[in-house]
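Participant: let's see this in three dimensions:
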Amino acid sequence: MGSDPQYAKYPNLSLAQDIFNLSNPACSQTAQQASLKKLQSAISDHHMAPLYRHLAHPVEGILNSQGEGTPQHTASAGTKVLVNSNLLSGRKVPHKIDLAWDEKLYDSLVEENKKELDTLQKEEDDAAEAAGDTEVQAARGKRAEFWARVGDKDKAVAAYEAVFEKTGILGTKIDLVLAIIRIGLFFGDKQFVKKNVERANALVESGGDWDRRNRLKAYKGLHLLTIRSYNLAAPLLLDSLSTFTSYELCTYSNLVVYSVLAGSLALKRVDFKAKVVDAPEIRAILGEGEDRLSALTGAVSSGPGAGDEEMKDATSVTPGTASTVVNLTTLGTETDSEAPMDFSPLSNLVSSLYNGIYRSFFVALAAVEDNFLSQDRYLYEHRAWFVREMRLRGYQQLLQSYRVVGLSSMANDFGVTVDFLDRDLAKFIAGDRIACTIDRVNGIIETNRPDDKNKQYADVVKQGDALITKLQKYGQAVRLRGSERG
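Facilitator: Reported below is the predicted structural model:
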C-alpha cells in the first residue's frame, strides 16, 4: 500500500494557462480579462514576488513592451539557470498586456516572502534541535513548496532536490520528482520535463505503488503530447481516463480533450473504434441521450468484445446545444471549480471521421482548431501540424477503399475546391505519405498499392545504403587517425 501523494499542490498549472491566454491572439478579450484578474489575484494572495518580476518587470519581464519575446529573465552573475521559461504563445507578444509593474506592490510581496522564509527557517531550526529527521525534512519540504508557490523556478527545483537527497522513502522521492516535472511544465521547458519524466519512470519501475504508477502515466502522456509524439501519448492518455487522479496536472475535461485528439490522430481504425468511439469514459461525455446514460451506468464497454454500433450522424449535432455542454463535476470527478465545456466540436470530429462523413469532418476539424488547439498552451504550438495530419488521415481513409477516385467527386465529398485538393494531395504524395497519383487531365486519382515484399525490399536497400555510407565514413576516420599516430 502506498502513502497519499505529497507536494501536489504547487505550482498551480492553471495559472500558466492564464499567462498563456494573455499573450494568445486567438484568445477572446473576455477570456483575457478573466485570466488577467485571476493572475493578479494569485500574485497578490500568494505573494508571488518572483513570478511577478518575471512577468511584469520593466526590463526583465517577458510581458512588458521593452522585453517582448524574452525567453527568461536574466540570471545574476554566477547563477545557474535550471529551468528555462517559455510561458507565452510565441516569441513576440502580439499586443500590450495590462499587467503593470508596481514597485510598491513588488516590495511588499518581497517583504512578505522574507517574513515567511524566516518563519520556515525558525521551524526548521526548532525541528533540528527538539525533533527528529522527519520533522526537519517536513520543514524543508515546506520551503520547497514555498518557492514553487511564489514562482521562483530555480530555487524551487534546488529546494526539491535538496529534500530528495535526504529522503529514503521511494514514494516521497517519486512525489518530489513529479513536483519538479510540474515546475518544468509550468514554465514550458520540454527538455527539463523529459529528463525528469525518465527519472520518475526509473523510480516507479524500481518499486512504485499503483497510484503513483497511474499518476505518472498521465504525466508521461501529457509530456509526449507537448513534443508531438501522439502515437506514444494516445495509449497512455486513454488508459488514464478510467483511473485518473492527477488533478494537480490538469482537469478531467482537459484529459478527455487530449485523449480524444491523440487517439483520433494516432490510432488505427480498429483501435480508434474500441478506445475512442466505444470507450465508456468518452461516450459518457461526447455521447448523447441514451449513449451517455448507458456509458455512465456501465451498460457499454470498450475493447475487442464491444459491439459495432454506428455513431450518430455528425450533421445532426448542432454545436453549442446544451446536450453537448458537459459539467464534469456531475460525473464524479474531484474538480470543484471546473467550468462546463462544450465538447460538440470534438464529438463531431470523432463521429464524422469514424463514419466517413468527410464534409462534416473538415468543418469539425476547423471548429476543433478554433475551440481547442488554438486555446490550449500544450496544443497551440502544434495546431497547424495536427490539422495537416488529420487532413491526411481523412484522405487516406477515403482513398484506401477505392482503386480510382474522381478528383471532383473527392473534392465535393470534402467540401473543398478541386484546386485545393490537388495542391494538398500533391504535398502528401511528394512526401511519400499517400501512395497515389493524380491524373489532372482525366480528372482522376489512382491509388497505388505497393506489394508488401517489394516495400520491404526497398526499405532494406535504403537502410543498407545508409549503413554502408556510415561505415565508409567511419573507415576513413579510422585511417586518418592511424596516419596521425604514424
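Participant: from here on, contacts and neighbour counts on C-alpha atoms
Facilitator: Fine.
Participant: how about the strands in the stretch 251-400 of the chain?
Facilitator: Using DSSP state E, counting those that start in this stretch, the strands of the stretch 251-400 of the chain run over residues 325-326, 341-342.
Participant: and the first one, what does it pack onto?
Facilitator: Applying 3 or more CA pairs under 8 Å, 6 or more residues apart in numbering; DSSP states H and E, one finds that strand 325-326 makes contact with strand 341-342.
Participant: hmm, back to that, how about the strands of the stretch 251-400 of the chain in CSV, adding distance to residue 116 and mean neighbour count?
Facilitator: Output for these, formatted as CSV (distance: least, CA to CA, whole Å; neighbours: other CA atoms under 10 Å):
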stretch, distance to residue 116, mean neighbour count
strand 325-326, 41, 18
strand 341-342, 38, 18
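Participant: another one to check against the first:
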Amino acid sequence: METAEKSESDQAIFYDALCHGFDRTETADTDDKIKIPNLEIAQVKFHLTLPEFAGDDEKMTRLMASVKADNMAPYYEMVCDELRITTDKSLLKSMQEANRKSIEYLDSEIDYALKNLGTADVKETYLNKANYLSKIGNKTEAIAALDLAYRNTIALGYKLENIFHCIRLGLFFHDLELMKQNLSRCEELIQEGADWHYRNCFKIYKGEQAPVDLKVKTRKDEIRRMVVKKCRNDVSCSTVTFGTNPVQIWAG
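Facilitator: As a prediction, the model looks like this:
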C-alpha cells in the first residue's frame, strides 16, 4: 500500500491518511459507487508533484495504468499539464473517442427515461452519467449531471448521497471551495431528519475538511483522533484507512 511518510508535507499526510476512502459495508454496488472517483489515483498524482517523488517511474506507471484502464481523457490532460509531461496525442484521441461513445450512450438512456419513465428512473440515468464523468475525471460535467440528478431526487438519503459524491469530487481535485459548499448543503439537509447513517457519514466527511485545508496544520494521528472521537459511540458505518493502519469508524 502506498504511503506518504517519506514526505513531511501536510498535504502528503492528508492523502496518505484519507484518500483510501470510505468502504461502506452494505452491498457491492454501493461499494463501487462510493469509490468514484478513485481517490487512490489522486494520491499517486499528488505524490508525483512532490520533489522527493519527481521522476518516480513506478508511480508514473501506476498512474498511467489507471488512466488508460478507465479512459480518463480529461484527467490525462490535466495530469500532463500539472506534471509537465508530453501528451501522447494518439492515446488521448483514442480515450476521447471512447468517452464520446460512452457519453452518447448515457445521453440516449437519459433521453429515453425523460420520455418514457418516471422521476426515479430519470434520476438513475443522470447518476449513471455523473458516475462515468467522475470516473474519467471530468469534474465540471460530473457536477452538472449530479445537479440534474438532484433535481429529480425526492428521498433525503439519496439527496445526501448525491452531495457526498460532490464532496468526493472536491477531495479528488483538491477543490476546497467545492468541498465547503457541499458540506454546507449537507449540514442543512441533515437537520431535516437524516438517520444515524447519514449523520455520521457527514461527520466523517466533515472530518476531512480540516486536513485538506492547508490553513489547518493537522497531523495524521490528530486526524485519526478527530474522526474517531466524533463517531466513537456509534454503529459501524465506514472504514477509513490511515496509511497501513485501518481504523474502524463507528456510526449510528
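Participant: superposed, what's their TM-score?
Facilitator: With the length set by TM-score structural alignment, normalised by the length of structure 2, the two chains reach a TM-score of 0.75; 215 aligned residues with a CA RMSD of 2.9 Å.
Participant: right, and the strands of the stretch 251-400 of structure 1 - which one's nearest residue 420 of structure 1?
Facilitator: Closest to residue 420 of structure 1 of those, according to CA to CA: strand 341-342, at 30.4 Å.
Participant: and the strands of the stretch 251-400 of structure 1: which comes nearest residue 147 of structure 1?
Facilitator: Put simply, out of these the one that sits nearest residue 147 of structure 1 is strand 341-342, at 32.4 Å, with distance taken as CA to CA.
Participant: what range in structure 2 matches the closest one?
Facilitator: Mapped onto structure 2 using TM-score structural alignment, strand 341-342 of structure 1 covers no residues at all.
Participant: how far does that strand sit from its chain's centre?
Facilitator: 18 Å (CA atoms, centre = their mean, to the nearest Å).
Participant: let me have the strands of the stretch 251-400 of structure 1 in JSON lines, extended by distance to residue 389 of structure 1.
Facilitator: JSON lines is the format used below for those (distance: least, CA to CA, whole Å):
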{"stretch": "strand 325-326", "distance to residue 389 of structure 1": "27"}
{"stretch": "strand 341-342", "distance to residue 389 of structure 1": "24"}
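Participant: those strands: which one's closest to residue 183 of structure 1?
Facilitator: Using CA to CA as the criterion, the shortest distance between residue 183 of structure 1 and those is 26.3 Å, found for strand 341-342.
Participant: what's the closest one packed up against?
Facilitator: strand 325-326.
Participant: could you rerun that using 10 Å?
Facilitator: Based on contacts counted as 3 or more CA pairs under 10 Å, 6 or more residues apart in numbering; DSSP states H and E, the elements that strand 341-342 of structure 1 packs against are helix 252-266, strand 325-326.
Participant: for structure 1, which helix is longest?
Facilitator: When structure 1 is parsed with DSSP state H, its longest helix is helix 452-485.
Participant: what residues of that one count as buried?
Facilitator: Of all the residues in helix 452-485 of structure 1, not one is buried under the rule 16 or more other CA atoms under 10 Å.
Participant: look up how far residue 244 of structure 2 lies from the nearest residue to residue 53 of structure 2 once chain neighbours are set aside.
Facilitator: Closest residue to residue 53 of structure 2 in three dimensions, ignoring its sequence neighbours and counting by CA to CA, 6 or more residues apart in numbering: residue 47, at 6.1 Å. Noted for residue 47 of structure 2: a distance of 17 Å to residue 244 of structure 2, by CA to CA, to the nearest Å.
Participant: for residue 69 of structure 2, same thing?
Facilitator: When distance is defined by CA to CA, residue 69 of structure 2 is 25 Å away from residue 244 of structure 2.
Participant: counterpart of residue 195 of structure 1 over in structure 2?
Facilitator: The pairwise alignment with structure 2 assigns residue 195 of structure 1 to residue 181, based on TM-score structural alignment.
Participant: ok, average deviation of the helix or strand hosting that match from structure 1?
Facilitator: Applying DSSP states H and E as the criterion places residue 181 of structure 2 in helix 176-190. Between helix 176-190 of structure 2 and the aligned residues of structure 1, the post-superposition mean distance stands at 1.4 Å (mean CA distance after the TM-score superposition for structure 1).
Participant: that helix - contacts with which helices or strands?
Facilitator: On a contact count with 3+ CA pairs under 10 Å, 6+ apart, helix 176-190 of structure 2 meets helix 156-172, helix 196-212.
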